[in-house]
Structures are given as structure tokens and as C-alpha cells.
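S.K.: Sequence and predicted structure below; questions after.
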Amino acid sequence: MKFPEPLIEGSLIRRYKRFLADVRLPDSTEITAHCPNTGSMLGCQPPDGRVWLSRSNNPARKLPYTWELVETAPGTLACVNTARPNAQAREAIEAGRISELVGYSHCRPEVKYGEEKSRIDLLLSGHEAEPDAWVEVKNVTLEVNGQGFFPDAVTTRGQKHLRELMAQVALGDRAVLFFVVNHTGIETVRPADHIDQHYGQLLRQACDAGVEIVAYRANLANDDGSPSGRMALTEAVPVILEV
């Protein structure tokens, strides 16, 4: 997928109240942008860091700018807009780029399921040889020395999703935890036991119960580190569960 319009570069002043970010544009104008990320954004809000915004022409929007990308280190980009990963995953699956999930003819988003009243991100059906696949998508942007970690804050919601996925496996369907790696510096993905130990334990339990875990990285940057304008998932990333 591509951004519909060229992104606007700026300099981060601060993020606050979770959903707001003050940004200085190249002409020194200061604007407030929507920050579509409920997580801690650990490592993704460096002081005075380079950021890129999209702009909406919808006159009904209170904040026309949306924070999309941040440069976490020179030449390294991360996508902080957590509204993007579901679309990235769906596009890649429907294009046949996710080898683990080829062969499904139908993809439905936001389907209600489970005893804990969840909504699955993507429900795949219509495979000639495989059962339906319930796909939960997670955005990975926390990076330390090339390793990606999830989650970046304690997530009771994420823990619930793992329990729901295990229940679907017990019913005879496939269940897939899909890590969308929206950080160009991440080479592997691990559970963030140092942040949410219970999530890490549940993730390993889910794997043992038959939940499949995949991770694919987005091509956010050009060779010079500038934003490519594309967000396609093109490369599998190893998931490491060993403590």
C-alpha cells in the first residue's frame, strides 16, 4: 500500500494526552497533529526527532494532520500509526505475499468472536484444504539493538486476544498472530518479557497450543533512509520465543 499523498516532514516538539503531538514544520509553524497510537511508543518519540505527517482535506476534522512516521535513529524509520497494520496485513495476504496464508479466497475484517467478546482483525475463509484462519494483527515498533519487542506496555487486551486465539485452535480452526514490523531497524521479534511478563508467558503457551506466529517487515524507507511512500510487507522476520 502507498500513502495517497506525499508526507509532510516536521520536527517533534512533544507528544501528550496520548493522542496529540505538537510538531514544528519546516517554515517554523507549530501545529498539533493527531497521534493514532494508544501505546507507550517507547523509543518512537525522540526529542526534536524528524517526523512525517499526512494531511486530510476533510473539513470536519478538528486536526487535519496525522502523525505517520518517525526517524528513531539516523536512516531508521518507524510507522507509529496503528491504524495502518491491519490494512498492510490484508493487502499482503490478498496479494499472496504471506506464504503461510496463501490460498484463501475471502477476507473479512472486524468479525465478532470468542467468549471474551473480541473482534478478530481478519478472518480468512474459502481455502480448499485448510480451515478458516483467525488472524490477529499487532504493530511492532519497539527496537533495541536490532531486536523488536512486543508489547511496548502492559496489555491486558493483548492477553485476551491470545486466549481467544487458543480457543479457536481448540475448535479446529487456524489462529495466527501476525506481527507487522513497522520499523526498518528490526531484524528479529521477541516477546517483551521485561515489560509484560504475563504476555510473554501467554504467547509461548499459545504457540504450544497451536497458534501460529508470523512476522513481516514493511519497506518504509528508501536506500538513503528517506520515506519511500510505500508500506508493503515484503520480508519475513524471525520470531524468537526462547527466554
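M.R.: Structure received. Numbers count the residues shown, from 1 in each chain.

S.K.: contacts, neighbours, all on C-alpha from now
M.R.: Noted.

S.K.: List the contacts of the residue most central in space within the chain.
M.R.: When the chain is reduced to its mean C-alpha position, the closest residue under C-alpha atoms, centre = their mean turns out to be Asn139, at 1.9 Å. Asn139 makes contacts with Thr82, Pro85, Phe179, Val180, Val181, Asn182, as judged by C-alpha atoms under 8 Å, 6 or more residues apart in numbering.

S.K.: Likewise for Phe150?
M.R.: So Phe150 contacts Val140, Leu142, Val189, Arg190, Pro191, Ala192 (C-alpha under 8 Å, 6+ apart).

S.K.: For the fourth one, the count of nearby residues, please.
M.R.: Going back to what we said before, that points to Arg190. 18 (other C-alpha atoms under 10 Å).

S.K.: Kindly report the same for the third one.
M.R.: Around Val189 there are 25 other residues, counting by other C-alpha under 10 Å.

S.K.: Asn145 is in contact with that one, correct?
M.R.: No: with contact defined as C-alpha atoms under 8 Å, Val189 and Asn145 do not form a contacting pair (11.6 Å).

S.K.: Output the contacts of Phe150 as a markdown table; include the columns distance to Pro6.
M.R.: Listed next are these as a markdown table, based on distance: C-alpha to C-alpha, whole Å:
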| residue | distance to Pro6 |
| --- | --- |
| Val140 | 24 |
| Leu142 | 25 |
| Val189 | 30 |
| Arg190 | 33 |
| Pro191 | 34 |
| Ala192 | 34 |
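
S.K.: Presented hereafter is structure B, for comparison with structure A:
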Amino acid sequence: MEFSPQLKHGRLIKRYKRFLTDITLDDGTEITIHCANTGSMKNCLYPGETVWFSTSDNAKRKYPHTFELMQTDDGHFIGINTGRANALAEEAINNGLINELSGYDTLQREVKYGEENSRIDILLTSQDRPKCYIEVKSCTLLEDGIGYFPDAVTTRGQKHLRELMQMVQQGHRAVLMFVVQHSGISLVKPAEHIDSEYADLLKQAVEQGVEVLAYKTLMTPSTSKITAPCKVAV
């Protein structure tokens, strides 16, 4: 995924009202940018550190700039825009970078499924193979050298795990894929200390045949792309 033009930068002031972030540009100007992240963004936001943002040419947008990356003072990049995770996963699958998800004929996005009115992030199909339902999650929470998901209690994420288990019960393939958008993460675990119910459901899902994958993302102000597998411990 290329950022064209290359992202611009500023310094973080604060994030507030969930979807808004104030930053300071190099000339001292303060602007408000859109933050496309519904999580708590725990351990991702430190005032004064570098924010990288894109700019839309859509004149109808109230906030034309979007918070894309956070760069910490120790050099780590964090993918803030969780909407990018699905696109990164799709791009990597189409380019044959995810060995576990290769060999399918068709890729669809946002397909309705399940009994709880859900939409699967990615659906892979082939005539001679079971359907493959893929739920994509962005992992950015780093604590003591370990990446955790979720960073806040997620009833929506719990629902997705139940839906994936139902797909396995119906004879399909179901995959939970963590797109690791923090360059400091090399191991992903369920955040039992944040959402114990999600952690319990994930263990149950694995026992029932739901597959769990994690892939690291290389992030710079000009590009973002999935590069290599990351360890997972459920």
C-alpha cells in the first residue's frame, strides 16, 4: 500500500471525542485531524511524539486530514488507522504473501454472514475447497514486549468469534487474522487482563477449529505493507 502523496507530519497534542486528534505542525499551526480508530489506543498516544497523516481531496469532508501513523521517540511505527488493516490483508492475500490463505479463486469483502447480523471482512472461495471466512483485527497494544488484542473490552469482537465458530460448525474454514501494526510487537496474545471474555472465547474458538494467524506490517511515511508472520500464543 503506497501513500501518495507521502504522509505529512506533526506533533501530537491530544486525542479526544474518540475520532478527533489535535496536532501541531512544524510552523506552530494547530490543526484537528480525523482519527479512524474506535479502540482505546492504549500505549499508542504520547503528547509531543510524531503523528503522520494523509490528506483527502474530498471537499465535503469537515476534517480533510486522517491520522495514519504514530512514530514513537524510540523509532517504532504504529498503524493508527484501523481501516487500513483490511486493505493490507487483502493486498497481501492477492500478492500471495499469506501462505496459509493461498490457492483460492475469489476474494470478496464485507459479505453478510452468521446469525448475529455480521459482515465478514474477507471471504475466500474456490469450487473445490470449503469457503474461508477471515476476520481481520489490527493489533497495536504493546506491553512489556508483547502485543495484545483487544486494547479495550469489545463486545463486537466477541460476536465475531462466535460467528467464526459457527462457520466451522457448518463445515467452512474460519480464520482470525491479526494485522500487527506496531513495529515493536513480535508476539501476539489475547488481552485477558483487559477483556477476559474475549480471551476465553478465543481459546474456545481455537479448540473448535478456528485458525489464528498474525502478520507483521512494515510502516513508513510512504508505504505500509504486510511482510512476515508473527508468533501467536492463545
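M.R.: Good, I have the coordinates. Everything numeric in this text was worked out from a predicted model, so none of it was measured.

S.K.: TM-score, when you put one on top of the other?
M.R.: Scored against TM-score structural alignment, normalised by the length of structure 2, the superposed chains reach a TM-score of 0.98; 234 aligned residues with a C-alpha RMSD of 1.0 Å.

S.K.: Can you tell me which of the contacts of Asn139 of structure 1 is nearest Gly43 of structure 1?
M.R.: Asn182 (13.0 Å; C-alpha to C-alpha).

S.K.: which ones are touching the closest one?
M.R.: So Asn182 of structure 1 contacts Ala78, Cys79, Val80, Asn139, Val140, Thr141, Arg217, Ala218, Leu220 (C-alpha under 8 Å, 6+ apart).

S.K.: Show me what the first one aligns to in structure 2.
M.R.: It refers to Ala78 of structure 1. Aligned by TM-score structural alignment, Ala78 of structure 1 pairs with Ile78 of structure 2.

S.K.: the longest helix in structure 1 is where?
M.R.: helix 156-170 (DSSP state H).

S.K.: Residues contacting it, please?
M.R.: Contacts of helix 156-170 of structure 1 (C-alpha under 8 Å, 6+ apart): 114-116, 118, 134, 136, 174-176, 198-199, 202-203, 206, 209-211.

S.K.: Next: stretch 91-111 of structure 1.
M.R.: With C-alpha under 8 Å, 6+ apart, stretch 91-111 of structure 1 has contacts from 1, 90, 119-128, 232-234.

S.K.: ok, and the most crowded of the residues you listed?
M.R.: Going by other C-alpha under 10 Å, Leu233 tops those with 25 neighbours.

S.K.: separation between the closest residue in space to it that isn't next to it in sequence and Gly10 of structure 1?
M.R.: Excluding the flanking residues, the one nearest Leu233 of structure 1 by C-alpha to C-alpha, 6 or more residues apart in numbering is Ala218, at 4.3 Å. Using C-alpha to C-alpha, to the nearest Å, Ala218 of structure 1 is found at 22 Å from Gly10 of structure 1.

S.K.: Same check on Tyr65 of structure 1?
M.R.: Tyr65 of structure 1 is 11 Å from Gly10 of structure 1, where distance means C-alpha to C-alpha.

S.K.: okay, those two: which has more neighbours?
M.R.: The neighbour comparison of Tyr65 of structure 1 against Gly10 (other C-alpha under 10 Å) goes to Gly10, with 24 against 21.

S.K.: which residues sit in contact with the more buried one?
M.R.: Val23, Arg24, Leu25, Pro26, Arg50, Val51, Trp52, Leu53.

S.K.: what's the farthest-apart pair in the residues you listed?
M.R.: Pro26 and Leu53 (12.2 Å).

S.K.: picking up where we left off before, of the contacts of Asn139 of structure 1, keep whichever come out buried.
M.R.: Burial by neighbour count, judged by 16 or more other C-alpha atoms under 10 Å, picks out Thr82, Pro85, Phe179, Val180, Val181, Asn182 from these.

S.K.: and the residues you listed as TSV, adding distance to Glu5 of structure 1?
M.R.: Output for these, formatted as TSV (distance: C-alpha to C-alpha, whole Å):
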residue	distance to Glu5 of structure 1
Thr82	18
Pro85	18
Phe179	26
Val180	22
Val181	22
Asn182	19
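
S.K.: Now go through those residues and say which are in strands.
M.R.: Phe179, Val180, Val181 (DSSP state E).

S.K.: Closest to Ala73 of structure 1 out of these?
M.R.: For those, the nearest to Ala73 of structure 1 is Val181 (16.2 Å; C-alpha to C-alpha).

S.K.: mind checking the SS state of the nearest residue to the closest one once chain neighbours are set aside?
M.R.: Leaving aside its sequence neighbours, Val181 of structure 1 sits nearest to Arg217 (C-alpha to C-alpha, 6+ apart; 4.4 Å). Under DSSP: H, G, I helix; E, B strand; the rest coil, Arg217 of structure 1 falls in the strand class.

S.K.: Next, count neighbours for Arg217 of structure 1.
M.R.: Quick note: Arg217 of structure 1 (other C-alpha under 10 Å) scores 23 neighbours.

S.K.: just Ala215 of structure 1 next, same as before
M.R.: Ala215 of structure 1 has 22 neighbours, counted by other C-alpha under 10 Å.
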